[in-house]
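Participant: 3D model of this:
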Amino acid sequence: MIKDILHFMLVIVQILALLYGFYYFSTSIYGIAEKFSKKPSKNYLPLKKFAIFIPAHNEENVIGNIVENLGHLNYPKEYYDVFVIADNCSDNTAKIAEEGGANVLVRYNEEKKGKGYALQWAFREVLYRKDADYDAVVVFDADNLVSRDFLKEMNNKLCDGHKVLQGYIDSKNPEDSWITTSYSIAFWSSNRLFQCAREYLGLSCQIGGTGFCVDVDILKRIGWEATCLVEDLEFTMKLMLNGIRVGWAHNAVVYDEKPLTMAQSWRQRRRWMQGFADVCSRYFIKLLVKSIKEKNFALFDCAIYTLQPYMIIMVGMTLLIPALNTFVFDNEMLIITSRFFPNFFKAFGVLQFLLIPIGLHLDGKFNYKLFLYYPTYALYCLTWIPISIQGIIMKNNKEWSHTLHTRTLSIHEIE
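Facilitator: Alright, predicted model coming up:
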């Protein structure tokens, strides 16, 4: 009896994992199709004025690079201002940023820590001034470097009618370690197979924490109350509930520093999964109900996206099937568990891994060295399972964990 119940539960888990995997695999194909779609791109004169915000907590090692970088964009200097938020800093972040020409906003608050709170405070400080005349805000992380045409591309998209945009998140240090390479493959794949697919299908892209742009009127209308561990995900869901989709700016590139070690990576990804579980608990039902009422598939897509940590665990449970068949189930009648699903998931996994190099090739990111990293990339993917479990357990822990950034590069070394 217990075996029958366990078997039934396993079948349900596998069916859900199967549907989840098939959904994302099928939508990924549209990311490939987007590359070949003939959507004309327009170039507009510089019309939009930007306020650029860089939240920074003890970032003296890297803040000078991005401030210098932003001073040389291919966009009129009078059409953008740079604001560095020195958030609870105990080093020379503020001094270096100011010497580089940025406007420095110094914030001390031991109770409300984290990037979301820093942005909330800075937006209020800057955007509600009487002399503020900005059309849009752009957010970068302190460790980033930015393509010279970033604001030019955002200006074009805003003039085309977009209100919220996410830029292409590239890697600043893809070959520093097997961890940074794995991160880079994951982000490159997401850009092409997830973000481009949603842009092509008319769904909402996801804000990725850096390199995003928001129309000031939208920001003032719905407010920035996204202060959890994944403020980018929370703000995306809030936008969607207010009928505002996130567009994709593929040619607006931001280079992000990836963690060097497994320990750093584990802490960062655990924070992401904590935030996902938190956002899911507060937004999943709202998004799902609204999607059904309004027959809005974009809302449904966002609702499914918030389930990520739970679905990762479900997919992980399917890997236990061979052991369960050996040590628990001894009845040949349990054929759906013992034969069909394991074979299907093997075939499905191979197809998914073959799709990744295709996506990388389309964006000029593929090289044969990446094949050498595929075994370690597979290991990186497997670590999401225990990280997701830990994230769900710790979802009510809202303490922000800062990732140390040390990779000093200039944009000239990358582009």
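Participant: Only C-alpha atoms from now on, for both contacts and neighbour counts.
Facilitator: Noted.
Participant: and the nearest residue to residue 276 once chain neighbours are set aside, how far is that from residue 230?
Facilitator: With sequence-adjacent residues excluded and distances taken as C-alpha to C-alpha, 6 or more residues apart in numbering, residue 276 is closest to residue 306, at 6.0 Å. When distance is defined by C-alpha to C-alpha, to the nearest Å, residue 306 is 11 Å away from residue 230.
Participant: Let's see this one next, to set against the first:
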Amino acid sequence: MPAHDEELLISACVGSLMSMDYPIDRRRIVVIADNCSDATARLARRGGAESMERTEPKFAGKPRAIAWALNQINLRHWDACVIIDADSRVAPDFASALGRIAPLNDIVFQANFRVNNEFESWLTRLGGLLSRCRYEVTYPLKQSAGLNCPITGNGMGFGANLLIRDGWSAYSITEDSELYAIYTEAGVPIRHASGANLFSQEPRSLGQGATQRRRWLAGRIGVIRVWGGRMIRSRRISWRQKLDAFVELGLSSPVLHLIVAFAVAATAFLALPGRSGKWIAIGAAVSVAGVAVTTIVVILRHPQPWRTLSSFFMLPAYAGWRIIVVLSTLFTLRDTTWRKTARTSSP
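Facilitator: Modelled structure (predicted):
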């Protein structure tokens, strides 16, 4: 668990990991107190976890902290390593559920991500809805189709054999997207551990969310630059996997997908005369059908469907904010500084 000044949330996270119903001698819980100036390391040890303290301010950030810690762990004693963010909690059967997709040694996997503050505001409701769409519908469908499941940084796991063979190979500001591209291009299967539930905070304000979105967008653009050509040329994956990987890296946000589709449809309809413009507009509209169907499926079995639907009234404002974030990101692509998302105490 990489943690930078996480004294606000570290105890709850460690407590949930220590409470897993899994044999103690078959698990190891390690907190990487990375360039901390608070009580993160002390609170982690008090909760029962191991604490590795790292002080390298010139090489700060989650990827380097993970690489540093992995170099000190004998991975041959273990089947896999799972990365958990400090603002998270795991279900009691988390480790047992990972065992259901064993053997883990030679695969990458992603735990089932849930939002623990989903019902706090319209913004967290939209975030919770997106999480449900991905993890309850989209990712299971990908698995059924033989496609790799994206990894999201929190709850991602790596077989020990892969780490022994390749080491930690991602150091960008979005190490999860980079690792997804690396392992997908190499033909390594990435599984969805649907029963291993992980609960994390959704940003409660647009200000909190902006830091994340800028990092994600800039990082994915960088990954496509570096790995796009390699994935296209790869002989280890099918054309379906190549296409799906580009969609995941390029249009992973449904809201951005809707904005792009609307812009393409409007431009084609207004600027291109005759059938060509109409067909392009229709194609753009059809491209969002999957988003619409997935949303309907999730809403139909949502615990609070009407209140969640009411949050859709804020979508125009949210879409405008996303456009501003995208534009500001495009002007600062060379800034690869890792920035921590602001935390608030868990409910």
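Participant: Provide the TM-score value for the superposition.
Facilitator: Superposed pair, TM-score by TM-score structural alignment, normalised by the length of structure 2: 0.89. Supporting alignment: 344 aligned residues with a C-alpha RMSD of 2.8 Å.
Participant: still on that earlier bit, which residues are common contacts for residue 306 and residue 230 of structure 1?
Facilitator: Taking C-alpha atoms under 8 Å, 6 or more residues apart in numbering as the contact definition, residue 306 of structure 1 and residue 230 share the neighbouring residues residue 276.
Participant: Which helix or strand lies directly C-terminal to the top helix by length along structure 1?
Facilitator: Among the segments of structure 1 that qualify as a helix by DSSP state H, the longest is helix 2-36. The first helix or strand that comes after helix 2-36 of structure 1 along the chain, using DSSP states H and E, is strand 50-56.
Participant: mean shift between whichever helix or strand comes after that following strand and structure 2?
Facilitator: Going down the chain from strand 50-56 of structure 1, the next helix or strand is helix 63-70, by DSSP H and E. Once the two models are superposed, helix 63-70 of structure 1 sits on average 0.7 Å from its counterpart in structure 2 (mean C-alpha distance after the TM-score superposition for structure 1).
Participant: Tell me the residue in structure 2 aligned with residue 156 of structure 1.
Facilitator: The alignment partner of residue 156 of structure 1 in structure 2, by TM-score structural alignment, is residue 100.
Participant: can you give me the strands for structure 2?
Facilitator: Using DSSP state E, the strands of structure 2 run over 2-3, 30-34, 50-54, 80-83, 88-90, 108-115, 156-159, 190-200.
Participant: Minimum distance to residue 168 of structure 2: which of these has it?
Facilitator: Smallest distance to residue 168 of structure 2 across the strands of structure 2 (C-alpha to C-alpha): 9.9 Å, for strand 156-159.
Participant: Where does the closest one end up in structure 1?
Facilitator: The aligned range for strand 156-159 of structure 2 is 212-215, by TM-score structural alignment.
Participant: Can you add mean neighbour count and distance to residue 312 of structure 2 and give the strands of structure 2 back as CSV?
Facilitator: What follows is those, written out as CSV (neighbours: other C-alpha atoms under 10 Å; distance: least, C-alpha to C-alpha, whole Å):
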stretch, mean neighbour count, distance to residue 312 of structure 2
strand 2-3, 23, 34
strand 30-34, 24, 38
strand 50-54, 18, 43
strand 80-83, 20, 33
strand 88-90, 26, 26
strand 108-115, 25, 18
strand 156-159, 22, 30
strand 190-200, 22, 22
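Participant: can you put the ones you listed in a markdown table and add distance to residue 253 of structure 2?
Facilitator: Below are these laid out as a markdown table (distance: least, C-alpha to C-alpha, whole Å):
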| stretch | distance to residue 253 of structure 2 |
| --- | --- |
| strand 2-3 | 26 |
| strand 30-34 | 30 |
| strand 50-54 | 34 |
| strand 80-83 | 23 |
| strand 88-90 | 22 |
| strand 108-115 | 16 |
| strand 156-159 | 19 |
| strand 190-200 | 19 |
